[in-house]
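# Fold the following, please.
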Amino acid sequence: MKKPVQQPSTQLPDQAFELYDKYAHGMLSRRDFFTAMAGLAVNAALATTFINSMMPNYALAQQVSFNDTDITASYQKFASPLGHGEGRGYLVKPKNAAAALPVVLVIHENRGLNPYIEDVARRLAKAGFIAFAPDALWPLGGYPGNDDAGREMQSRLEPAKIVADLAAAAQWLKQLDGGSGKLGVVGFCFGGAMTGRLAADLPNVVDAGVPFYGSPPPADKIAAIKAPLLVQLGELDERVNNQWPAAEALFKQHKVNYKIEMYPASHHGFHNDSTARYNKEMAELAWQRTLAFFRQHLG
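Below you'll find the model as predicted:
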C-alpha cells in the first residue's frame, strides 16, 4: 500500500508555502528563506522541519512500477541540431498495442527528469498513450538524483537551447513508429510554461496541451496557438495565477480554444505526490481531466 507523503505542520501560514515556492524557483536563497520565515514568527526548528517535508520522497510516491507488466520502458536519444545537439528521455509504451496510439510529451519541472516525472510517463502508458519524458539536463549528464542539484544544473543551461531541445523532442515524438501522429503535451511548473510555449512555437505539431501551474506563453506568441489547452491551476498559487488574467484576455482576443480549471485549497505543485504540497483529491481530479482531454483531442 502506498504510504502518504509527510505533511507539513498545520501551524504554518499559507505564506510559508509562497516562500518555499520562491526558494524552489531560485528567487530566495536558503538563508533568505529562513529569515523570511522568522518574519512570519516561525522558529528555525519548525522552518527546518517544513523545508525538509517539502523535499520529495520518490519511493513513497510511485504509482506505477518501472517493471509493470503492462508497459515497456526505455531511454531513447533524439537529435536536436538547434539545441544541444542531442537529447535523451524516458519512453514508455503500452505493451502489445494492437493499433497506432496517440503520443504525449511529458515536460518536467525546473530540476530535470526526476522519478516523479518518470512515473507520470508510466501512468500515461497505463492509460493507453505512448509517453516520452525528455531530460533537459542531459547535456550536463542528466538528472543528478537530487532535486536541489538538478535546479542548480538547469539554471546553468541556456534557456533558448532548452526550448530548442524540447521542440526537437516534440517533433521526434510526433513521427515515432507506433504513434498515431497525434501529439499531446503535458508539463508541470517549468514544464507547464513550456507546454504553452511549444503550442505557440509548433502550432502544426502540438495537437493538445495541458499545462499544470505554469506561466502562460509569451504574449506575442499567443496568436499562433492552434491546439486546445487545458490549464490546471492551484487556488493558492498566487505567483503563477497572477500572470493568467492578462494572458486569458489575449486567449479570448485570438480565439484560442482553452479552459482554465482552478483547484481549491491547492498550492503550486499540488499534483506532485512526492512532496507535502500534494493534494490527493485535487490531483486525482486534475489527472482524470487530463486523460479525458487527451482522449477527446488526440483520439
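# From here on, just use CA atoms for contacts and neighbour counts.
OK.
# Pull out the buried residues from the helix or strand in which Gln154 is found.
Per DSSP states H and E: Gln154 is located in helix 147-156. Within helix 147-156, the residues that count as buried by 16 or more other Cα atoms under 10 Å are Asp147, Gly150, Arg151, Met153, Gln154.
# Sequence B follows; please return its structure for comparison with A:
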Amino acid sequence: MTQHHATLNRRRFLTGAGSLGFALAVQPVAASAILTDSQLLQTGIPAIDTGSGAMPGYYAKPENAAGPLPLVIVIQEIFGVHAHIQDLCRRLAKQGYFAVAPELYFRHGNPAEVADIDTLMRDVVSKVPDNEVQNDLDATWSWAGAHGADLRRAAATGFCWGGRQTWLYAAHNRQLKAAAWYGKLEGPVTANTPRHPLDIAAQLEVPVLGLYGGQDQSIPQASVEKMQTALKQAGKNSEIVVYPDAGHGFNADYRPSYHARDAADGWRKMLDWFARHGAG
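From the prediction side, this is the model:
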C-alpha cells in the first residue's frame, strides 16, 4: 500500500462510522449496549507507524496519570474498532490501563461501511494475513511504549476474530505478561492463516486465559477441549474457563448474544488474571 492510500484510509476512518458508532453489519444495536463515559480519561485516535502507512484505531488512558501506565492491546472483532471496542478501551482505562485498539484492516477497507457480515468476510477480513496483523500489533506495542505505556506491565485481549489473534500474539510477543478472552482455536491452513492457536500451544510462554461459551456454535467444545489437553500436555501456565450457558460473542453487549452474568464474571477474571501475572 502506498503512503497516499494509507493516508486516505486513515481519513476515512476518522470521518466514517467506525470512529462514531457501531458497524453497519451489527445493526440494529441491542438495548443492552453499554456506554462508558470518558470522564477523567484521555481518548483519541492514534497514528501508529507501521512502516507502510499510519494505522488509526482508538486509545483511552487515565487523564493526568503520573508515570507509565500498564498496557492492554485490545484486538478487534471482525467489525473493526467500532463503538463496542472503543468502549472496552474506556472500561480498561477506568481500571488504570493504557488501552489501545489498532484498526488492523486499515489497508484493506473500512468495516464500518459494510452492511452485512458475508460481504465483510469476503471483501475485507479474508484479505488480512496473520503475519501482517502480528507485525501491526508489534507496531502498536512500540507506539504505546513511546506514548506513556509501561511495556514491562503489558497484556493483550481480543474477541472472536481478535481472540484468535490474541493467542497468536501471545506466542509471538513473549514480553507480554498475560492475555485473555475468546477466539477460534483451529481452522483451515491457508497462505493468510498458516497456523492456529492449537498449533502454537506448545510454544506459549505467556499465560493466556481463555473464556469460552459452552453453547458457542462457531467455536465447538471439541476445539476447546483439544486446546485444554494441548496446554496441559505442554505444561503451560494457561487456563480455559467454559461458561455452560453462554454462546458465541457473549461479551458483546450490543448484540443479542450478550450474556450479562457470564460477561461480567469473565471481565473480573480477566482483570484478576492480568494483575496476578504482573500486568496490573
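# quick check, distance from the helix holding Gln154 of structure 1 to the centre of its chain.
Between the centre of helix 147-156 of structure 1 and the centre of its chain there are 16 Å (Cα atoms, centre = their mean, to the nearest Å).
# contacting residues for the counterpart of Ala208 of structure 1 in structure 2?
By TM-score structural alignment, Ala208 of structure 1 lines up with Ala178 in structure 2. The neighbours of Ala178 of structure 2, taking Cα atoms under 8 Å, 6 or more residues apart in numbering as the test, are 154-156, 170, 206-209, 273-274, 277-279.
# any idea which helix or strand comes after the helix holding Gln154 of structure 1?
helix 159-174.
# From the contact counts, what lies against that following helix?
Counting contacts by 3 or more Cα pairs under 8 Å, 6 or more residues apart in numbering; DSSP states H and E, helix 159-174 of structure 1 packs against strand 71-80, strand 85-94, strand 101-107, strand 130-134, strand 179-188, helix 190-201.
# In JSON lines: these, plus mean neighbour count and distance to His268 of structure 1.
Below are these laid out as JSON lines (neighbours: other Cα atoms under 10 Å; distance: least, Cα to Cα, whole Å):
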{"stretch": "strand 71-80", "mean neighbour count": "16", "distance to His268 of structure 1": "29"}
{"stretch": "strand 85-94", "mean neighbour count": "21", "distance to His268 of structure 1": "25"}
{"stretch": "strand 101-107", "mean neighbour count": "27", "distance to His268 of structure 1": "16"}
{"stretch": "strand 130-134", "mean neighbour count": "30", "distance to His268 of structure 1": "21"}
{"stretch": "strand 179-188", "mean neighbour count": "24", "distance to His268 of structure 1": "10"}
{"stretch": "helix 190-201", "mean neighbour count": "25", "distance to His268 of structure 1": "11"}
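# residue closest to the middle of structure 2?
Ile75 (1.8 Å; Cα atoms, centre = their mean).
# neighbours around Gln3 of structure 2, how many?
Other residues within reach of Gln3 of structure 2, judged by other Cα atoms under 10 Å, total 12.
# Name all residues that make contact with it.
When contacts are counted by Cα under 8 Å, 6+ apart, Gln3 of structure 2 touches Ser52, Gly53.
# Distance of it relative to Gly51 of structure 2?
For Gln3 of structure 2, the distance to Gly51 of structure 2 equals 9 Å [Cα to Cα, to the nearest Å].
# and if you look at Gly235 of structure 2?
37 Å.
# what's the answer for Asp265 of structure 2, then?
From Asp265 of structure 2 to Gly51 of structure 2 the distance is 39 Å (Cα to Cα).
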